[in-house]
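1. sequence and predicted model, in that order:
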Amino acid sequence: MRFRAFIGAFLVFVLLPAAVVYGHGDAAPQPVDTTGLPPLGDAWVASNPYRNDAKLHDTAVEIGSRGYNSNCARCHGLEVKSGGMAPDLRELGEGETEDAWFITRVLNGATVGGRQKMPPFHGLLNQEAIWAIRTYIDAQPN
């Protein structure tokens, strides 16, 4: 009887929390379907091409929402509302300088004190997906 109690306690206090912790998967970057956005080419554009494009803005926000929620929300928060684990991206301004910082950070990731805080997405997400994510972030109220 004691052995059964031990096994029961082990399952509840050791395995169940482990299942909850790993329930979100391995946090590997997820591809983003950018159907609906025209190809931007191989050369990276300097600033967000969808910000002021009336025809593509809403499509970019929709695609960016999916991309953000599958790749960024686990650290930067749902609806871009940071819980403090990572920077609140709603505070990033909308200009060429901020776009340059954003694209550099997303492509190269971030390492602080020798620890990787954000994975690099270079080669994992195309620029249409990254700019769509940026458009989604810009569309969120502060």
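-> That came in fine, so what should we check first?
2. going forward, measure contacts between C-alpha atoms and count neighbours the same way
-> Noted.
3. what's the local residue count around the closest residue to residue 48 other than its chain neighbours?
-> Leaving aside its chain neighbours, residue 48 sits nearest to residue 131 (5.8 Å; criterion: C-alpha to C-alpha, 6 or more residues apart in numbering). Using other C-alpha atoms under 10 Å, residue 131 has 25 neighbouring residues.
4. check it against this one:
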Amino acid sequence: MNTTTTGRILLGGAIAMLALTCGPQIMAHGDMVPQAVDTSDLPDIGEEWLQKNPYSGNARAIEIGTSAYNQNCARCHGLDAISGGIAPDLRYLEPGESGDAWFVERYRKGSSHDGRVLMPPLGDVLGQKAGWAIRAFLETKYTEE
């Protein structure tokens, strides 16, 4: 075997190993570790999940929610809640209590289809206060279709 052939075999092997070890991390959409959200500045709301956003219009909650969204949601849902088409555009979430009910359900339980996780459940990971703060931020981005 000549050196050119040996070099090609080694290069091919290296590329295959790189694809096997790095490929899933590079190509998998949505692989992420949720980032903790400091909600200590927000009023306590108890452990039982609410169906209405207690932080709607709360300036501090919106500030915390903006940071939490950017760290945990923007990767899929887009900067400023403007989706690039990968995940739903959250500016169009229904406002008010019916929108709150849908939001908290999806936030808590996530979404999957045909065995694929489209959105991880975040309720137990980030907590209720962080979720409602994110919702308070999203309310500032609401756009009618």
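-> Here it is on my side, so go on. Nothing here was measured: the structure is a model prediction, and the numbers come from that model.
5. wait, residue 48 of structure 1 touches residue 99, no?
-> Yes: in this structure, residue 48 of structure 1 is within contact of residue 99 by C-alpha atoms under 8 Å, at 6.6 Å.
6. can you pull out the helices in structure 1?
-> 2-10, 16-21, 57-71, 73-76, 96-108, 127-138 (DSSP state H).
7. my read: residue 137 of structure 1 touches residue 91, true?
-> No: Residue 137 of structure 1 lies out of contact with residue 91 (C-alpha under 8 Å); the separation is 9.6 Å.
8. looking at the two, which one has more neighbours?
-> Neighbour count, other C-alpha under 10 Å: between residue 137 of structure 1 and residue 91, residue 137 has more, with 23 against 12.
9. from residue 14 of structure 1, how far out is residue 124 of structure 1?
-> Separation of residue 124 of structure 1 from residue 14 of structure 1 (C-alpha to C-alpha, to the nearest Å): 35 Å.
10. what's the closest of the helices of structure 1 to residue 39 of structure 1?
-> helix 127-138 (6.9 Å; C-alpha to C-alpha).
11. packing partners of the closest one?
-> Applying 3 or more C-alpha pairs under 8 Å, 6 or more residues apart in numbering; DSSP states H and E, one finds that helix 127-138 of structure 1 makes contact with helix 57-71.
12. residues touching the residue nearest the centre of structure 1, list them.
-> The centroid of structure 1 falls nearest to residue 72 when counting by C-alpha atoms, centre = their mean (1.6 Å). Counting by C-alpha atoms under 8 Å, 6 or more residues apart in numbering, residue 72 of structure 1 makes contact with nothing.
13. show the contacting residues for residue 96 of structure 1.
-> 46-48.
14. kindly indicate which of these lies nearest residue 33 of structure 1.
-> residue 48 (18.0 Å).
15. OK, contacts around the closest one?
-> Neighbours of residue 48 of structure 1 in contact, by C-alpha under 8 Å, 6+ apart: 96, 99, 131, 134-135.
16. format the residues you listed as TSV; extra columns: distance to residue 87 of structure 1.
-> Conversion of the contacts of residue 48 of structure 1 to TSV gives the following (distance: C-alpha to C-alpha, whole Å):
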residue	distance to residue 87 of structure 1
96	19
99	15
131	18
134	14
135	17
